[in-house]
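1. Sequence first, then the predicted structure:
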Amino acid sequence: MSSRRKFLKTTVLGSVLAGTFSGVANGAVRRKKGKGQKPVVISTWRNGIQANEEAWKTLISGGRALDAVERGVMVVEADPKDRSVGYGGRPDRDGNVTLDACIMDEHSNCGSVACLQNIMHPISVARKVMEETPHVMLVGEGAYKFARSQGFKKENLLTPESEKQWKDWLKKSNYKPVINIENHDTIGMLALDANGNISGSCTTSGAAWKLPGRVGDSPLIGAGLFVDNEVGGAVATGLGEAVIRTAATTITVEMMRQGHSPAQAAKLAIERIMRVHKNHPDMPNLQVGILALNKDGEYGGHSVRSGFNFSVCNSDGNRLEDAKFRLKWN
């Protein structure tokens, strides 16, 4: 009887473990339907599909989330066809491509660069700031000199296509961003690795035709990106000034700390942004999207207006999903 009881107990336990961890052979842990999964990587916009594909290579091999979020966004930074991030990005009104980026790991270590020129991968410079200096952020000429001292090459990031667009813009010099086209000027990424640790990255060439020296939310920890490994992480995209005014990603993470799901937390942060900007001149054309991921591998996104989508990659595949929104464009 004892042997039979032991056999049944072992068989049941084995079945439970097999169901819980189906997919381990493929490097991913499947949970029950409706629950989160790990590893998982999510990123803003359609350009996140190719970024996720690269990040997934690190995650599926048991690698660290920090490495995944760096390598993932580097793909987009180096893509000259993407006019909103890195090489090929639209310049400021003086014709200079200036880049902003930040990165944050599971230990709350973070690094950031802003107004960086002539360096292909600002996300990697941001990581060097985090790991090789006592600082969090370097900007402008100081960031460039630091990057060069770390072995980064000087490269011309203004492509002929972006230069032509800039020269066409100069004819009227009318600064009026087109939401969900020009203003998805960011790729933000969050990853949860097999060890249950979260890291995030955010990189951009900023708003096209901006005033020289303008910095948005993307390189600012707590605005464009925030990670708390006890809870989860969040990234933002859209009008950076609105994200900065509300510390949007910090709010999102704190909402998750209070027990809200990532989708609910993103919604609450978006509603806060809308209340703050109710009577603000930016409101008629305001768009902000927030993406969130928690420690269970659950994710969600929300935006002020329709049009914000995001990319998700886990054991179910790599796909694009539409975020819920508060307002619809007329």
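-> That came in fine, so what should we check first?

2. can we go C-alpha only for contacts and neighbour counts from here?
-> Noted.

3. max-length helix in the protein?
-> Counting residues, the longest helix found in the chain (DSSP state H) is helix 2-20.

4. I would like the residues contacting the next helix-or-strand element following that one, please.
-> Downstream of helix 2-20, the first helix or strand assigned by DSSP states H and E is strand 40-44. Outside of strand 40-44, the residues that reach it under the criterion Cα atoms under 8 Å, 6 or more residues apart in numbering are 48-49, 51-52, 55-56, 59, 186-193, 237, 291, 293, 297, 299, 309-315.

5. And for stretch 252-263?
-> Outside stretch 252-263, the residues within contact range by Cα under 8 Å, 6+ apart are 226-228, 231-234, 265-266, 268-269, 291-294, 298-302.

6. Helices - which of the contacts of strand 40-44 land there?
-> When these are checked against helices (DSSP H), the matches are 48, 49, 51, 52, 55, 56, 59.

7. Of the residues you listed - the most surrounded one?
-> Most neighbours among those, by other Cα atoms under 10 Å: residue 55, with 32 neighbours.

8. what about residue 241, helix or strand, and which?
-> Secondary structure here is read from DSSP H and E; on that basis residue 241 sits in helix 240-246.

9. Give me the helices and strands touching that helix, please.
-> For helix 240-246, the packing partners by 3 or more Cα pairs under 8 Å, 6 or more residues apart in numbering; DSSP states H and E come out as helix 262-276.

10. Please compare the first structure with the one that follows:
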Amino acid sequence: MTNRRDFLKTAAMASVAAALPSFTGKPEEENNLEGKGNKPIVLSTWNFGVQANGAAWEVLKNNGRALDAVEAGVKIPEGDPKERSVGYGGRPDRDGRVTLDACIMDEYANIGSVACLEYIKHPISVARAVMEKTPHVMLVGDGALQFALSQGFVKENLLVEESEKEWKEWLKTSQYKPIANIENHDTIGMIALDSHGNLSGACTTSGMAFKMHGRVGDSPIIGAGLYVDNEIGAATATGHGEEVIRIAGCHLVVELMRQGKSPQKACEEAVSRIVKLTKLRNKNLKDIQVGFIALNKKGEFGAYCVQGGFNFAVNDASGNRLIDADYFLK
């Protein structure tokens, strides 16, 4: 699998978002792109979303449920030790512990979430078990682990050799300064519309590398890192979770679509809120990256981010492709 860090280094930071060849020839403002009513369809964040979409598409193309598709899809990077910001192989916190966060939401507004979960390779499946087998919507820390073990999940070491080496190197300075678009704070968020017209979403991450133990970002928080309203649409986010939480980002995107905005315009408005608050707090916008992707009930989609470098994958009947998202900071 292509390393996302290498991909982003070669991406043209000043370029306007451009779709792959299946969209060649469309006006520049459409390149980002607002899909025109495709169903079924699945979107996911970052270039590892291409392979994840492939697994989700196997469910969707056979008239499967969007919920099953998004779980199957995000399990691909969760289980890949080469992906350093999701699941097995994720970078540890400053104490050397790999802690995982995930949430899932279906078309009936059923939700499940886990945070600060250790030793379990697929937190998204634990989140689904929380949703389906408990009266709660979120379990955290040791409680989440004990629940996972009670459900038959296997406890295993998630700290791979390469991540451990990076952590030990980091300990020499112990400087915590997340860098935009570097592979230390990324997430896979996935949203899908199935052939029955139903939406679901999933979001999973190992969080920021070398974070304080116990830190939780937006990814497991319904309304921040993920939100689904089966009447309207769905959205998911990636990047600096604190900034997404600050505006309840994905709920905001969906509510903007409820007001009549396209998925693209809704993502743009959410980013503008982050930009405004960042300036209000006298923070440097260049130090922040947040990206949103959104999908409405019609199968139209859009994406937008604070600064260049964020891409997302789209899979529908016309194929599976990677698109560079448009961005604010140019």
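-> Arrived safely, thanks for sending. In this text the structure is predicted, and so the values were computed from the model without any measurement.

11. follow-up on the earlier one: buried members of the contacts of strand 40-44 of the first structure into ChimeraX, please.
-> In ChimeraX syntax, the buried subset of the contacts of strand 40-44 of the first structure is picked out as below (16 or more other Cα atoms under 10 Å):
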select :48,49,51,52,55,56,59,186,187,188,189,190,191,192,193,237,291,293,297,299,309,310,311,312,313,314,315
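
12. So what's the gap between the helix holding residue 241 of the first structure and the chain middle?
-> The offset between the C-alpha centroid of helix 240-246 of the first structure and the centroid of the whole chain comes to 16 Å, using Cα atoms, centre = their mean, to the nearest Å.

13. now stretch 84-94 of the first structure
-> The gap between where stretch 84-94 of the first structure is centred and where its chain is centred comes out at 18 Å by Cα atoms, centre = their mean.

14. got it, and stretch 169-177 of the second structure?
-> The gap between where stretch 169-177 of the second structure is centred and where its chain is centred comes out at 26 Å by Cα atoms, centre = their mean.

15. can you list the residues that contact it?
-> When contacts are defined by Cα under 8 Å, 6+ apart, stretch 169-177 of the second structure is touched by residues 94, 210, 211.

16. Export those to TSV and append columns for neighbour count, distance to residue 202 of the second structure and secondary structure.
-> Putting these into TSV (neighbours: other Cα atoms under 10 Å; distance: Cα to Cα, whole Å; DSSP: H, G, I helix; E, B strand; the rest coil) gives the following:
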residue	neighbour count	distance to residue 202 of the second structure	secondary structure
94	19	26	coil
210	26	24	coil
211	22	23	coil
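
17. compared with the second structure, how much does the next helix or strand after the helix holding residue 241 of the first structure deviate?
-> For helix 240-246 of the first structure, the following helix or strand on the C-terminal side (DSSP H and E) is helix 248-257. Its match in the second structure and helix 248-257 of the first structure itself, once the structures are fitted together, sit a mean 0.5 Å apart by mean Cα distance after the TM-score superposition for the first structure.

18. Can you check which part of the second structure helix 248-257 of the first structure sits on?
-> Mapped onto the second structure using TM-score structural alignment, helix 248-257 of the first structure covers residues 249-258.

19. Which stretches in the second structure count as helices?
-> For the second structure, helices defined by DSSP H occupy the ranges 4-10, 49-60, 66-78, 123-133, 141-150, 161-170, 241-246, 249-258, 263-280.

20. Turn these into TSV, including distance to residue 90 of the second structure.
-> Putting those into TSV (distance: least, Cα to Cα, whole Å) gives the following:
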stretch	distance to residue 90 of the second structure
helix 4-10	14
helix 49-60	16
helix 66-78	9
helix 123-133	12
helix 141-150	17
helix 161-170	7
helix 241-246	16
helix 249-258	24
helix 263-280	27
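
21. So which of these is nearest residue 205 of the second structure?
-> Nearest of the helices of the second structure to residue 205 of the second structure, taken as Cα to Cα: helix 66-78 at 8.0 Å.

22. now what about that closest one, what contacts it?
-> The contact list for helix 66-78 of the second structure, computed with Cα under 8 Å, 6+ apart, reads 48, 51-60, 83, 86-88, 104-107, 121-122, 124-125, 188-194, 198-205.

23. which residues touch the residue positioned nearest the centre of the second structure?
-> By Cα atoms, centre = their mean, the mean C-alpha position of the second structure lies nearest to residue 189, the distance being 2.3 Å. Residue 189 of the second structure sits next to 44, 45, 74, 201, 202, 203, 204, 225, 226, 236, 237, 238 when contact means Cα under 8 Å, 6+ apart.

24. From residue 45 of the first structure, how far off is residue 216 of the first structure?
-> Counting by Cα to Cα, to the nearest Å, the separation of residue 216 of the first structure from residue 45 of the first structure is 18 Å.

25. same question, residue 195 of the first structure
-> Note on residue 195 of the first structure: its distance to residue 45 of the first structure, by Cα to Cα, is 26 Å.

26. before we move on, what about residue 270 of the first structure?
-> Between residue 270 of the first structure and residue 45 of the first structure the distance is 17 Å, computed by Cα to Cα.

27. These two: who's more crowded?
-> Legend: neighbour count by other Cα under 10 Å for residue 270 of the first structure and residue 45, higher for residue 270 (29 against 24).
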